[in-house]
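> One predicted model, sequence on top.
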Amino acid sequence: MSFVPALLVVAALVALPVAAGPPAREDPPAAAAPAPAAGPAEDEDLVQFAADELVYDERANKVVATGNVLLRRRTEVLTADRVVWDRTEGTVLAEGSVRIGSERGEVLVADRMMLSDDLKDGAIENLLLVLQDGGRLAATRATRTDSVSQLERAIYSPCAVLDDAGCPQTPLWAVSAVRVRHDPVERRVHYRKARLEAYGVPILVLPAFSHPDSSLRNQSGLLGPDLRLTRELGVELAIPYYWSISTNQDLTTTAHIYSKELPLLELEYRHLTEAGPVRFALRGTYSEKITTDDDFEIVRTGEKGFRGMVEGNGRLDHATQDLRSSFALRLTNDPNFPGRYQFTFDNRFRSTYLLERQRDNLWFGARAWYFQYLAPDADSSLVPTALPLVDVMWRPDARPLGGRVMVEANALSLFRSNGQDMTRMLASARWDRSHVTSMGQRITLTGLLRSDFYHVRESDVADQAFYAGKDGVRGRFIPAAALDLEWPLIGPFARGVQTLVPRVMLVASTSGSNEGIPNEDSRALELEDGNLFALSRFPGYDRWEGGARVVYGVSWDWTRPGIALAADLGQSYRFVDEAQFVPEGTGLEDPLSDIVGRISLRAGRLASFTQRFRLDKDSLAVRRSDMDLSLGSGRTFASIGYLRYNRDVRLEDLPDTEEVRFGSQIALFRYWAVFGAMTIDLTSASEDPLTRNDGFQPIRSRAGFVYQDECFDFRFTWRRNYVNNLNAPEGNAFSFTLRLKNLGQ
């Protein structure tokens, strides 16, 4: 018989039914009638056919399909030019442009295949196995048993085998082997008698190894090594091993081997628990302690011992839906360890824990803070520990007098091993109401009532006398009121829309409320555009800006498609003098404040510019300048930053400083890019008498290049520290990173 209806009638009578699918061409030689419905037990064995022509040999019990053949069974799909299905033997012979695809995204391509009729077993000649991510396995011959492929004389590479013009090319790297096995269930590729090749040239012999086939990432095995060269440590080789403990937790063990120091071991554990993610890292070694001599040169003390650091962070949701906690941990038993082994150059470690509860209009948070100062001259006995720090914020639904109310409470216990200790409790209620007049002015009324309680101990040994309180129990009551008037004026300008907003604010509060109160959280006082219109310009709770004052300023912005320009300018006048609690040079020490402002420009995604400044009220000298400029996007970009504090503050923790920093990356060709960055300290002795710089002192720089394509990633980085100290030794460092896709990732 050579017609399709007869084939369908026969197929309906046998145990393994055949369903004819839609033909591959729009002009089929015959119309296919629907196959009989199969029962639930038969659905798994249902074979669906589609072809230009189907021939059923009733005597031989064979189905021959030719022309754009498509055969589907379960999750396997086969396409070919010609397929012969021997139903007696249970085999399928496919010839001509044969392809088998699976739901996992893998595709097997060959000239000729002899398969079982479930498409899982068989023999294949001249095959190509395309994996889920595009990696390829090619072989002269292969067998397939239960979807597991055994390849002979095979080669694997995730690199492109065709150039941009579509012509064949030798892959950048490949692994060839006498025998290769790919298990789609295990999702690994195993090699025997293999070798690594670069552009077809053997460079490494590999008797036996395996790697994931890219469809599964969390599999145990060696990761790609890193190579680095530094003056203090010599040659460093980092060899990481990744252990997939389960689908939601893993452990990475890295051995750091140095030519000038004893080895270092690093452990990183990650666990995605039902409550949330957690991570811990431990680094340690046995080494000799270092210090600095009178000339600030690094010397060894001869004292040996274990040195290391621990890090951790996590976020956990507790059984109660609105209760959760988070933590961050950074500790070291040697303040020189993090910088000496170049894990981090931070000179301050913070460890914290937060337990919080969030509801629609209520937030509760309880924190604990622990600090470690790693600077060589840091006195750890003066470093505070905060335990506990409690905050509560509640916004009731009620709207008294048409306004909104915010109730806040705070409690803090802060202690030192040798220094001022403090306990603080406070509560406040703030009321705000805004109204827009018929002429467009927005008027905001604010009222505040706050009560504080302090218990101060050992204030005579405070780290700074200016910040010290008075021993004993003290309290204060702070009322405040404010009237804020804004008048937005909007109109067209230069093919865009501009908005001009004059603003005036009147604030009144009690004065003299800082007497005898310690200052622990309000030290970093700096008048700027962000706090100009605040009820109190002091950060934190310990200092309150009392008395009466007027604040005035203007904001202007202009926008058009792709461009946005904005500017702010403002100043304040205080009617009551409270300069004894305001450090000189902060812009608020006199009744008339300095002038602060900000200019920002954004041009689409290609450029952004921000300039913040503070000008002396008398001479208009620049007391603070903070500029950031970024250009480009994607693989080519540049950024420049400039910061200058010219405040003449007579406090050690608020020194004047000036620095410039810049960084860039430039894409070269399709896969190459070069990058660089540098930080320069421009502070001179006239600005900071304690500095050892001459007005132009590079701090650190880095430069390098990167090559990255679809299968290969190589990076070279040069770093240099110009200032010699225990946490960042002076000298050069060179690092090399090589990654082959699917090998050691």
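The structure has been received and is ready for your questions. Residues are numbered from 1 along each chain as shown.

> alpha carbons only for contacts and neighbour counts from here, please
Will do.

> Quick check: buried residues in the one helix or strand residue 237 maps to?
Assessed by DSSP states H and E, residue 237 sits inside strand 234-246. By 16 or more other Cα atoms under 10 Å, the buried positions in strand 234-246 come out as 235, 236, 237, 238, 239, 240, 241, 242, 243, 244.

> is it true that the fourth one touches residue 257?
Yes: under the criterion of Cα atoms under 8 Å, residue 238 lies in contact with residue 257, with a separation of 6.4 Å.

> Mind listing the shared neighbours of these two?
Common neighbours of residue 238 and residue 257, counting by Cα atoms under 8 Å, 6 or more residues apart in numbering, are absent.

> From residue 173, how far out is residue 160?
10 Å (Cα to Cα, to the nearest Å).

> what does residue 534 give?
From residue 534 to residue 173 the distance is 61 Å (Cα to Cα).

> Pasting the second one now:
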Amino acid sequence: MDAGYFMIFCLAVWALLEFIFSVFFKIYMLLRLLLFFVSISVLIAKTVEANELESKCNASTTEQRCDFSKVEKQLEEQESRFWFKKTFDQQREQVFMRLRTEFDQDPWSACRLRLGTQPIFSVDKQMRAQTPMDIFASSSEMFDAEFISLSGNVDLQRADQHLMANQADYNQASGVLDLYGDITYSDGGMALNSTSALVNMQEDSSLLRNVSFIIPSSPIRGSADVVYRDSPTFSRYKEVTYTACEPGNQDWMLHASKMKVNDETGRVAVKHGWLEFKSVPVLYFPYGSFPIDDRRLTGLLTPTIGLSGRSGVDIGLPFYWNIAPNYDVTLAPRYMTERGFMFGADFRYLWHRTTGKINFEIMPEDKQTETLRWGGSFLKRTQFTDHLSMNINANYVSDSAYFSDLDGSLGLNNRNRYLESNGSIAYNLPWLSMSARIDNYQNIDPGASDQNVPYRRLPQLKLDMFKSFDGLPLDMKLDSEYVYFQRHFPDGRPQGQRFNIKPEISFPFVSQAGFVEPKVAMQHTQYWLDSETTSGAVSLSKTLPIISVDSGLFFERDFESLTHTIEPRLFYLYVPYTDQSDLPNFDTSLYDFTASQLFRDNEFNGVDKTQNANQLTTALTTRLVQDGRDRLKLTVGEIFYFADRKVNLIGNQPRTELFSNLITEFSSEITDELKFISSMQWSFKENEVNRGNADLRYRGLNNNAIFNIGYRFQQRQLEFGRFAQNQVVASAMVPIYDGWSAIGLYRYSILDKKNLEYFIGVEKDSCCWRFRVIYRQFLLSTDSGGFAGAEPQNSIFFQLELKGFTSLGEKVDEFLLDNISGYRKPTY
């Protein structure tokens, strides 16, 4: 039997058993589901009334009065819909509102705090032991010096503990305390209300009836018909209901006929439980178990569900196995309707000074490629001492299309073209760094050529030192490296050894008015090439002095609330010319030419090439600063060349331009919510703009609205590894109503006249649940940077998170962070 069909068969058997146990419950659920659609019209009709209520609450004199009015209004509407009668009636909700005020901070304020300190709730047992108890009551009686009776506004206080009741009877002989009436208890970690309580002080046990409770640290609230507290660490509940929604909101509820809470094991067990969402039962389970704290527990994790054009419906059912306190494993069976069954395992371990992770997944046969596909990784970090550490990061997949086919469509286009594996050992001191490293690369872009895969380093040895002298304008630095470079397969390119050393000395003179920093360095690079891979000399070298002077001035003037600054900067660089055309290029490329490149001592980002230079960089930055924010910032910079530049990545074709591109960067924080960023490069050689971008970004501080629009333009410049580009991109997150927001992105290529990517979705975020659904279509670029012949890829993903309980579907936070500027992960 095909493994995928076997998995479906197992799921069907489980569903059948669940149906047998809950047939009557299912019938009830279906009836309520039919009536759910009827309620939609009622909800729409109530929207105007809800807005009127909100405006009245905003004008209310006290926040508590507004909260109560909201609760009452919501409950009146809920009770009018008899087919969706809420679990908690108006009286119970008012109890929760009263319990909410028992805390110094609102337990649900965290979901409304976008920035700032989150509320903290804790219990100080030491303070309780040192604080005497204060007892207040309207009247008291004592019988036979053993029985004490208190009545009328009974109030007991000790440290953070507070107990109120209508009547209290205490038997000193048996140690039993009986409480009656409207009982309210609160401390730093919880608050509860009950109609009666029986507390055995000697056995430290209790029995409570008709209980309402709030646990602020989660925060959660709930009720139970009966609570048996058998010991300080074990309690039992009958007919219990709980939710993470704040008082007045009953969007989701978890019900159970019986529940056991074991604080020693950190586990909760429930029987005959069901989950209710928007008053509609959506899930029944005859038995369930889940953790109540951060301790790891064996059990099923939340399933994942997705839909994409490449793999079809994608279902995952992960299982977590807590093998021991210091290691565990997650088993992840997965089925894709268009590809087949896949199995994965993720093993983690923790030893003394060592952490590690082993991941492996395999698909016995891909229905589309009819091949075995698999991938694995091994991560390890060991901190031998405070200064000595070791890291291993080994990765491998069966083919270059592995991630694009099987890793889901949310992460595509956000991954490097090469999968890196490396291992290193390092010794670090404040003034010294030594390391040994090996690395390897694998092509994971099906549109890229294997010829461009970087060299292996087997090994790379580095020794770097830095020393500054207190009281003296003197810094000394040494960079040194030895590497053996190897190709993955014979392709005619050279391989061999490289040694590079670069001592450097600088004299920084710094003051509040400006700085001057002369610097002198000497770079020597030596090669020993394998004779089998080169027809020329096997021993090559270059030695070059590098001389530079960096300087700048700071001028500023205050204008009421603004400070205007002018910051001119000059940077002179001299490097003599040495023919480097016969030297191999193992890992060197050109830096992207930006404002920061104006002040580098080498335009190449590796040591295989060292530019010849006789040039002066001039730059000017001016700002208008208000309260630490750059309300306006303008930077203009350019390099003046006094000699032809003859060193290139390939050959010695001289570049004779007298000027570099003129770089202009302009930005403005127009308001605290609106920001503009732009840059442009003017080419004197082409007499045109060859690169530019502009972005307007808005992020609302109060409404969480986000809007971004940008433009990207660049000419084809292969020496920088850049392809021609002419694109517009817009993204937004727009609040609609009551926590609902629309999210989307659109990316269009004017050059290709194609939609490169777009996604659109909706998000609902409240204090107790979060829902997202996203539809995405995109094109995969080829190795040449174009999109000719590319077929659109489609995918749909959703996520439903019941805060304080579970999450279903794909987690899309990282995807939104990468694609919508200004988006932040929800902190609650």
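Great, that's in hand. This one's a predicted model, so the numbers in the text were calculated from it and none came from an experiment.

> TM-score of the superposition?
Overlay of the two chains. TM-score (TM-score structural alignment, normalised by the length of structure 1): 0.80; 661 aligned residues with a Cα RMSD of 3.6 Å.

> if we can go back for a sec, neighbour count: residue 534 and residue 173 of structure 1, which is higher?
residue 173 (23 against 14; other Cα atoms under 10 Å).

> Give me the aligned partner of residue 270 of structure 2 over in structure 1.
Under the alignment by TM-score structural alignment, residue 270 of structure 2 pairs with residue 191 in structure 1.

> Excluding sequence neighbours, find me the nearest residue to that match.
residue 180 (4.7 Å; Cα to Cα, 6 or more residues apart in numbering).

> Could you do residue 71 of structure 2 as well?
Per Cα to Cα, 6+ apart, closest to residue 71 of structure 2 is residue 248, 4.6 Å.

> and the aligned residue in structure 1 for that neighbour, how far is that from residue 408 of structure 1?
Structural alignment places residue 248 of structure 2 opposite residue 162 in structure 1 (criterion: TM-score structural alignment). For residue 162 of structure 1, the distance to residue 408 of structure 1 equals 66 Å [Cα to Cα].

> now residue 512 of structure 1
23 Å.

> Do you have the strands of the stretch 451-600 of structure 2 handy? List them.
456-468, 475-486, 496-506, 509-511, 514-529, 539-553, 555-559, 562-575 (DSSP state E, counting those that start in this stretch).

> again, but for the stretch 1-150 of structure 2
Using DSSP E, counting those that start in this stretch, strands in the stretch 1-150 of structure 2 cover 134-136, 139-143, 147-158.

> Kindly reformat those strands as JSON lines and extend each row with mean neighbour count and distance to residue 756 of structure 2.
Formatted as JSON lines, these follow (neighbours: other Cα atoms under 10 Å; distance: least, Cα to Cα, whole Å):
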{"stretch": "strand 134-136", "mean neighbour count": "13", "distance to residue 756 of structure 2": "71"}
{"stretch": "strand 139-143", "mean neighbour count": "12", "distance to residue 756 of structure 2": "79"}
{"stretch": "strand 147-158", "mean neighbour count": "18", "distance to residue 756 of structure 2": "66"}
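
> I'd like the ones you listed as a markdown table, with distance to residue 473 of structure 2 appended.
Listed next are the strands of the stretch 1-150 of structure 2 as a markdown table, based on distance: least, Cα to Cα, whole Å:
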| stretch | distance to residue 473 of structure 2 |
| --- | --- |
| strand 134-136 | 68 |
| strand 139-143 | 82 |
| strand 147-158 | 63 |
